[in-house]
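Participant: Sharing a model prediction with you, sequence too.
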Amino acid sequence: MGTQEPAVRPLRADAARNREKLLQAATEVFAEHGTEGSLEEIARRAGVGVGTLYRHFPTRACLVEQVYRHSVDEVCAAAPRLLEQLDPFEALSTWVDGFVGYVSRKKGMASALREALGPESEAVFADVHERLENAAAMLLGAAQEAGMARNDAEPLDILRSVSGMCMAAAASHDPERTRRVLALILDGLRYGAPAGAESTRTDSLAAV
């Protein structure tokens, strides 16, 4: 099941901090240079020695997988937090914007994992996909229950449309177009929503 480190016992506080700093630094370096980015540069940005990096992540494949999972952890953890802070549709919109960032950061990681792990990589991708779909379902369900999103939309619709948009954006190198398309996707989720329909009926009656 991938190269995930065995959960033997919790890390000491200083070791846990170093691991977190290494994951954050690796996320930056991989986003800038792909998964072949310098391990020495990752250690330098994290403020630790290369030996510390290898103690936490014995191979590049292990580091790539953990960066991949760490990015997913952050995206999924944001869902309930946003629902506590914002109205349901604003929470969904903010999460989708964060998901766009996640898709752009994982540049090359999927292919690197497939190459390093072979068939075992499919278990990693299946787990990640399930977690992301559950997070999207939590947010979309709340927006639908509040009448802020159309009832026929499904979590997978969001993941696929945003992922496709990101791939097209990477090819076009046009961030402004990306923002416009994302706005269209979100408007599409609102179109036909019960609350929006009620607002439209009220406005129409007021105009008579």
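Facilitator: Great, that's in hand.
Participant: rest of the way, CA atoms for contacts and neighbours
Facilitator: Noted.
Participant: I'd like to know how many residues surround the spatially closest residue to residue 89 that is not a sequence neighbour.
Facilitator: Nearest residue to residue 89, sequence neighbours excluded (CA to CA, 6 or more residues apart in numbering): residue 143, at 5.2 Å. For residue 143, the count of nearby residues is 24 (other CA atoms under 10 Å).
Participant: What is the helix or strand containing residue 29 packed up against?
Facilitator: Using DSSP states H and E, residue 29 sits within helix 13-33. On a contact count with 3 or more CA pairs under 8 Å, 6 or more residues apart in numbering; DSSP states H and E, helix 13-33 meets helix 39-46, helix 50-56, helix 60-85, helix 88-105.
Participant: quick one, which of these is nearest to residue 19?
Facilitator: Smallest distance to residue 19 across the helices and strands packed on helix 13-33 (CA to CA): 6.7 Å, for helix 50-56.
Participant: packing partners for that closest one?
Facilitator: Judged by 3+ CA pairs under 8 Å, 6+ apart, the packing partners of helix 50-56 are helix 13-33, helix 39-46.
Participant: Report the distance from it to the chain centre.
Facilitator: Distance of helix 50-56 from the chain centroid (CA atoms, centre = their mean, to the nearest Å) equals 26 Å.
Participant: buried ones in it?
Facilitator: For helix 50-56, a neighbour-count test (16 or more other CA atoms under 10 Å) marks 53, 56 as buried.
Participant: What of stretch 65-77?
Facilitator: For stretch 65-77, a neighbour-count test (16+ other CA under 10 Å) marks 65-72, 75-76 as buried.
Participant: Use this one as the comparison:
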Amino acid sequence: MADAPRRTRRDALENRARLLEVAAQAFAEHGLATAPAAIAKKAGVGVGTLYRHFPTREALIDAAYRHQLAAVCERAPALLAEHPAEEAFRRWLTGFLDYVRAKHGMSEALNAVIASGVDPYSDSRTMLLHAIGTFQAADGALRADVPSEDVLLLIGGVAYSAQHCEEPQASRLIDLVLAALAR
């Protein structure tokens, strides 16, 4: 009889989550110049703990990116539980734009991950399409006849543009997206 897989201790899961949060912020602010030891220290763990979870810098960058995107996408159901679909989508899209702005600083680090042969974006499209579809299916306020793939391209363009404009203009772009998707 095979041994049952060991469950990860709660403190180990908390350490991992803290490392990912700190790493995402550090790589966004300082790129590849970020020392893993500094990330471990700021997360309140030893460098051995960092390397136990993430054996390479690239593994840490990849995991931090995926963790941040998952957090953005996983907000959809909670927002829908609190707000009508159109308002929930507005709040989600605003958070998504904030995430894209923060991720922009990680581009150098993500390029290093890609150069190592790992595709950090492999699950991104699926996660984002699922989040968008959740809003479209919610309460009929958003058009369901527009494919989620088209909405993703639209908000991708807005996200790119929002990195290069002031907040009032970014807010107007969100209004345009909502006007296009409103029933």
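Facilitator: That came in fine, so what should we check first? Every value quoted in this text rests on a predicted model; they were computed, and no experiment measured them.
Participant: Can you add mean neighbour count and distance to residue 206 of structure 1 and give the helices and strands packed on helix 50-56 of structure 1 back as a markdown table?
Facilitator: Formatted as a markdown table, these follow (neighbours: other CA atoms under 10 Å; distance: least, CA to CA, whole Å):
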| stretch | mean neighbour count | distance to residue 206 of structure 1 |
| --- | --- | --- |
| helix 13-33 | 18 | 52 |
| helix 39-46 | 18 | 60 |
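Participant: Nearest to residue 165 of structure 1, out of those?
Facilitator: When the helices and strands packed on helix 50-56 of structure 1 are compared by CA to CA, helix 13-33 sits nearest residue 165 of structure 1, at 18.1 Å.
Participant: starting at the chain centroid, how far to the closest one?
Facilitator: In this view, helix 13-33 of structure 1 has its centroid 17 Å away from the chain centroid, taken as CA atoms, centre = their mean.
Participant: Mind listing residues that contact stretch 102-121 of structure 2?
Facilitator: With contact meaning CA atoms under 8 Å, 6 or more residues apart in numbering, stretch 102-121 of structure 2 is reached by 24-25, 27-32, 58-59, 61-62, 65-66.
Participant: try it again with 7 Å
Facilitator: Contacts with stretch 102-121 of structure 2, where a contact means CA atoms under 7 Å, 6 or more residues apart in numbering, come from 27-29, 31-32, 58, 61-62.
Participant: And the helices and strands packed on helix 50-56 of structure 1: which comes nearest residue 185 of structure 1?
Facilitator: Between residue 185 of structure 1 and the helices and strands packed on helix 50-56 of structure 1, the tightest spacing by CA to CA is seen for helix 13-33, at 24.9 Å.
Participant: which SSE is the aligned residue in structure 1 for residue 175 of structure 2 in?
Facilitator: With TM-score structural alignment as the criterion, residue 175 of structure 2 lines up with residue 183 in structure 1. Here residue 183 of structure 1 sits within helix 175-190, counting by DSSP H and E.
Participant: Can you mark which positions in that helix are buried?
Facilitator: 178, 181-182, 185-186, 189-190.
Participant: Name the residues that touch it?
Facilitator: Residues from elsewhere that reach helix 175-190 of structure 1, judged by CA under 7 Å, 6+ apart: 93, 148-150, 153, 169.
Participant: Which of those ranks first by neighbour count?
Facilitator: The most crowded member of the contacts of helix 175-190 of structure 1, judged by other CA under 10 Å, is residue 149 (27 neighbours).
Participant: mind checking what that one lines up with in structure 2?
Facilitator: Aligned by TM-score structural alignment, residue 149 of structure 1 pairs with residue 142 of structure 2.
Participant: Over to residue 196 of structure 1?
Facilitator: Using TM-score structural alignment, residue 196 of structure 1 sits opposite a gap in structure 2.
Participant: nearest residue to the spatially most central residue of structure 2 other than its sequence neighbours?
Facilitator: Nearest to the geometric centre of structure 2 sits residue 69, at 1.6 Å (CA atoms, centre = their mean). Ranked by CA to CA, 6+ apart and with sequence neighbours excluded, the top spatial neighbour of residue 69 of structure 2 is residue 124, at 7.3 Å.
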